[in-house]
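Chemist: Structure for the following, please:
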Amino acid sequence: MKKLRVFIGNNRMHRTLHAAILILLVFLLNIASSRDNMVPSHVTLSSSLTCRLVGGLTREQRTVCHKAPDTAAIAFEGLQLAVKECQHQFRWHRWNCSSLLVKSSNPHASSIMKRGFRESSFLYALTAAGVAHSVARACAQGRLLSCGCDPLGYRASHDPRGRAKVNKWEWSGCSHNLAYGIEFSKKFLDLREQVDDLQSKVNVHNNNAGRSVSVLFYKNV
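Modeler: Next up, the predicted model:
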């Protein structure tokens, strides 16, 4: 694998990144639609064990986890869904995401996530989007005490002549709380990175790329 420290320098790879994360979000949205009709239930007390059971967390991440164990448990669901979707999308490729399968169940603890490979950049974006989406969905489902559904949601509409598509805020019932999901994704995942480290800055850049695609997705559904 050739090292590629910055994603944004390659337009072709940047387009590939956006397409891949959109595939992930469609996958997660399909799962969400199958669960939205279920009776909402709050995360059980077992979520408090998550902070101790999941390995590969930094001290700062464990602090966040202990303060919000229910949200952290949902974030880990998002990480696992991202890994499963990665395996599904690349199952016929030479690189099939198998390197993400580690004993700690935390893909960020895998060796590939600690390197500056092209695949690493993709995975940072993928997992950041997965966490943001899963937390946003859990808010709408009433699974978290710290947040609720977003009363306003993105709706796509057309002008009277049907020519121009316009994105605007409209009442759309109980929509996914994307703002809260993105906020927690930043708080939880970006804490892994060192402020003055070049590779850490690249990792945060890729995290932001994944979250920006999440916003793009919701603006166009």
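Chemist: Please make it C-alpha for all contacts and neighbour counts, starting now.
Modeler: Noted.
Chemist: Doesn't Gln194 belong to a helix?
Modeler: No. The assignment for Gln194, made by DSSP: H, G, I helix; E, B strand; the rest coil, is coil rather than a helix.
Chemist: chain center to the helix or strand encompassing Gln199, what's the gap?
Modeler: Assigned by DSSP states H and E, Gln199 belongs to helix 198-219. Using CA atoms, centre = their mean, to the nearest Å, the distance from the centre of helix 198-219 to the centre of the chain it belongs to is 9 Å.
Chemist: Just the buried residues of that helix, please?
Modeler: Of all the residues in helix 198-219, those buried under the rule 16 or more other CA atoms under 10 Å are 199-215, 217-219.
Chemist: For the strand ranked longest in the chain, name the packing helices and strands.
Modeler: The longest strand of the chain (DSSP state E) is strand 165-175. Under the contact definition 3 or more CA pairs under 8 Å, 6 or more residues apart in numbering; DSSP states H and E, strand 165-175 sits against strand 150-158.
Chemist: And the contacts of the strand it packs on?
Modeler: Contact with strand 150-158 is made by 140, 164-178, 218-221, as judged by CA atoms under 8 Å, 6 or more residues apart in numbering.
Chemist: Let's compare: structure for the following, please.
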Amino acid sequence: MRRTKCCLLLFVLLIHNGCCIKWLALGHSSNEIQQPWTREACTGLRSAGILERKQARACRAAPEVMPSLVQAAIDTSAVCQHSFRNRRWNCSNIERAPDYTPELLTGTREQAFVYAMSAAAAVWRLARGCALGSLASCSCATPPRREPPSPSALTSAFSASSITFGGLASRSSFKWGGCGDDVRSASRIAKRFLQGASPPAFGSTGKFLHAVNMHNHRAGRRAVEQSLSLECKCHGVSGSCSVRTCWRGLGSSGPAVAGARLLRRYATAAEVRPRSGGRLPPLYHHDNLLYTTKSPDYCSPDKNRGSLGTIGRQCNGSSSGYEGCEYLCCGRGHVTKTEEILERCECKYISCCYVKCKTCRSIVKTYECN
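Modeler: The predicted structure is shown next:
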């Protein structure tokens, strides 16, 4: 009887612990971006188990934010799978949303990254939506009060092709202008949507897991804030840069910039233990990623822990890094496969409209884990 109750409690915890990232299933269909976001569509996603109750309510209240969130779901999956493409855990299970496997439900380091990355992608896309004028609740960022740094201190790219920052440039005037990305408003909108699930009412353990997830959401939002950079445009006769117009923006690289920050924090994530009241200990910086459960080594298949194993994975036979066969194959060894590739090459035009090519042969070696 006690074992049955424990299993039931664990099941409830798993269900709750993945609730705030079920919305990533929105990225499975590109049609979601273009669909009319009506109240019925939001309610339908709630019925399908993709949106939580409060998330569906936010969807109905501000349907114009949903295309940005759909794109954020796509970004989260793409950045995660690219970041971990050469590691034992390659983030492929994120495509199973909303029916996640245990490694994204049990408070692991990998779950911490996905939570943070989903928040970062949401803030990034919402901030761009603000700047483009597609969201009613925000627009361009309010200009900072402080002056931009001097031209010699700028590291961001200027629109002018070649600018010499001499004595004239150091005396150049400036003004805040353009349309900066309103990350603050975007973060507020994202927080209201992503943290739509209320803390569970069945004990301090569930509340603690909820607190950890919300912390990782905040770490993701902060990663976007820290990705803002100063962008300027020069004005003046013959590119003299007598006047500079500056703003703070996110650039054109997309959420992958924040993803790179979070990947570094994934490597230094801190393990935390439940404490009374379900609160986090006040020892961790807001930027840290936190996890509660140690991850498996992902070497062998283990459905109960969400491990697919690395058998059959391609590896790099000449690398000593994560993608190398020694690490990726977990010491089991690998097989080398040789394939002959025939390709057209050294093509030349003969007369007006005839192309003559040779057939080139190349040998390609691939390595697969045992």
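Chemist: what's the TM-score here?
Modeler: Superposed pair, TM-score by TM-score structural alignment, normalised by the length of the first structure: 0.66. Supporting alignment: 170 aligned residues with a CA RMSD of 3.0 Å.
Chemist: quick revisit: how much does the helix holding Gln199 of the first structure stray from the second structure?
Modeler: Here the mean offset of helix 198-219 of the first structure against the second structure after fitting is 0.9 Å, by mean CA distance after the TM-score superposition for the first structure.
Chemist: angle of that helix against strand 150-158?
Modeler: 70 degrees (axes from the mean of the first three to the mean of the last three CA atoms, to 10 degrees).
Chemist: Which strand or helix spans Pro36 of the second structure?
Modeler: For Pro36 of the second structure, there is no helix or strand it lies in under DSSP H and E.
Chemist: Please pull up the equivalent of it in the first structure.
Modeler: In the first structure, the residue matched to Pro36 of the second structure (TM-score structural alignment) is Ser46.
Chemist: Asn216 of the second structure too?
Modeler: Under the alignment (TM-score structural alignment), Asn216 of the second structure pairs with Asn206 of the first structure.
Chemist: quick one: the match of Pro36 of the second structure and Ser214 of the first structure, what's the gap?
Modeler: Separation of Ser46 of the first structure from Ser214 of the first structure (CA to CA, to the nearest Å): 29 Å.
Chemist: Distance from the lengthiest helix in the second structure to the middle of the chain?
Modeler: Counting residues, the longest helix found in the second structure (DSSP state H) is helix 109-132. Offset of helix 109-132 of the second structure from its chain centre (CA atoms, centre = their mean): 6 Å.
Chemist: what do you get for stretch 178-186 of the second structure?
Modeler: Offset of stretch 178-186 of the second structure from its chain centre (CA atoms, centre = their mean): 19 Å.
Chemist: quick one: that stretch aligns where in the first structure?
Modeler: Going by TM-score structural alignment: stretch 178-186 of the second structure matches residues 173-181.
Chemist: what about the matching stretch, start to end distance?
Modeler: 18 Å.
Chemist: Which parts of it count as buried, going by neighbours?
Modeler: Within stretch 173-181 of the first structure, the residues that count as buried by 16+ other CA under 10 Å are 175-178, 180-181.
Chemist: Take these and write them to a markdown table, including distance to Trp95 of the first structure.
Modeler: Below are those laid out as a markdown table (distance: CA to CA, whole Å):
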| residue | distance to Trp95 of the first structure |
| --- | --- |
| Ser175 | 36 |
| His176 | 33 |
| Asn177 | 34 |
| Leu178 | 31 |
| Tyr180 | 33 |
| Gly181 | 29 |
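Chemist: Assumed Arg143 of the first structure was part of a strand.
Modeler: No. Checked against three-state DSSP, Arg143 of the first structure lies outside a strand; its state is coil.
Chemist: once aligned to the first structure, how far is the longest helix of the second structure on average?
Modeler: Compared with the first structure after fitting, helix 109-132 of the second structure has a mean deviation of 0.7 Å; criterion: mean CA distance after the TM-score superposition for the first structure.
Chemist: which other helices and strands contact that helix?
Modeler: Packing partners of helix 109-132 of the second structure (3+ CA pairs under 8 Å, 6+ apart): helix 66-83, helix 183-194, helix 204-225, helix 256-267, strand 290-291.
Chemist: With distance to Lys54 of the second structure as new columns, can those be given to me in TSV?
Modeler: Listed next are these as TSV, based on distance: least, CA to CA, whole Å:
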stretch	distance to Lys54 of the second structure
helix 66-83	14
helix 183-194	8
helix 204-225	15
helix 256-267	26
strand 290-291	25
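Chemist: Nearest approach to Asn90 of the second structure belongs to which of these?
Modeler: Among these, helix 66-83 comes nearest to Asn90 of the second structure, with 5.9 Å by CA to CA.
Chemist: Which parts of that closest one count as buried, going by neighbours?
Modeler: Using 16+ other CA under 10 Å as the test for burial, helix 66-83 of the second structure gives 66-81, 83.
Chemist: which helices and strands sit right next to that helix?
Modeler: Packing partners of helix 66-83 of the second structure (3+ CA pairs under 8 Å, 6+ apart): helix 31-34, helix 109-132, helix 256-267.
Chemist: Pull the residues that contact the first one.
Modeler: Spelled out, that is helix 31-34 of the second structure. Applying CA under 8 Å, 6+ apart, the external contacts of helix 31-34 of the second structure come out as 26, 66-68, 70-71.
Chemist: of all these, which two lie farthest apart?
Modeler: Pairwise distances across those peak at 10.8 Å for Leu26 and Ser68 (criterion: CA to CA).
Chemist: Just give me the match in the second structure for Arg137 of the first structure.
Modeler: Checking TM-score structural alignment: Arg137 of the first structure goes with Arg128.
Chemist: who are the neighbours in contact with that match?
Modeler: With contact taken as CA under 8 Å, 6+ apart, Arg128 of the second structure is in contact with 181-182.
Chemist: That one and Ala58 of the second structure, how far apart?
Modeler: Distance from Arg128 of the second structure to Ala58 of the second structure, by CA to CA: 19 Å.
Chemist: do the same with Thr43 of the second structure
Modeler: 11 Å.
Chemist: cool, and Ser204 of the second structure?
Modeler: Using CA to CA, we find Ser204 of the second structure at a distance of 27 Å from Ala58 of the second structure.
Chemist: Settle it for me: which of those two has more neighbours?
Modeler: Neighbour count, other CA atoms under 10 Å: between Ser204 of the second structure and Ala58, Ala58 has more, with 20 against 17.
Chemist: What's that one aligned with over in the first structure?
Modeler: By TM-score structural alignment, Ala58 of the second structure lines up with Val64.
Chemist: Check which helix or strand its match maps to.
Modeler: helix 59-67.
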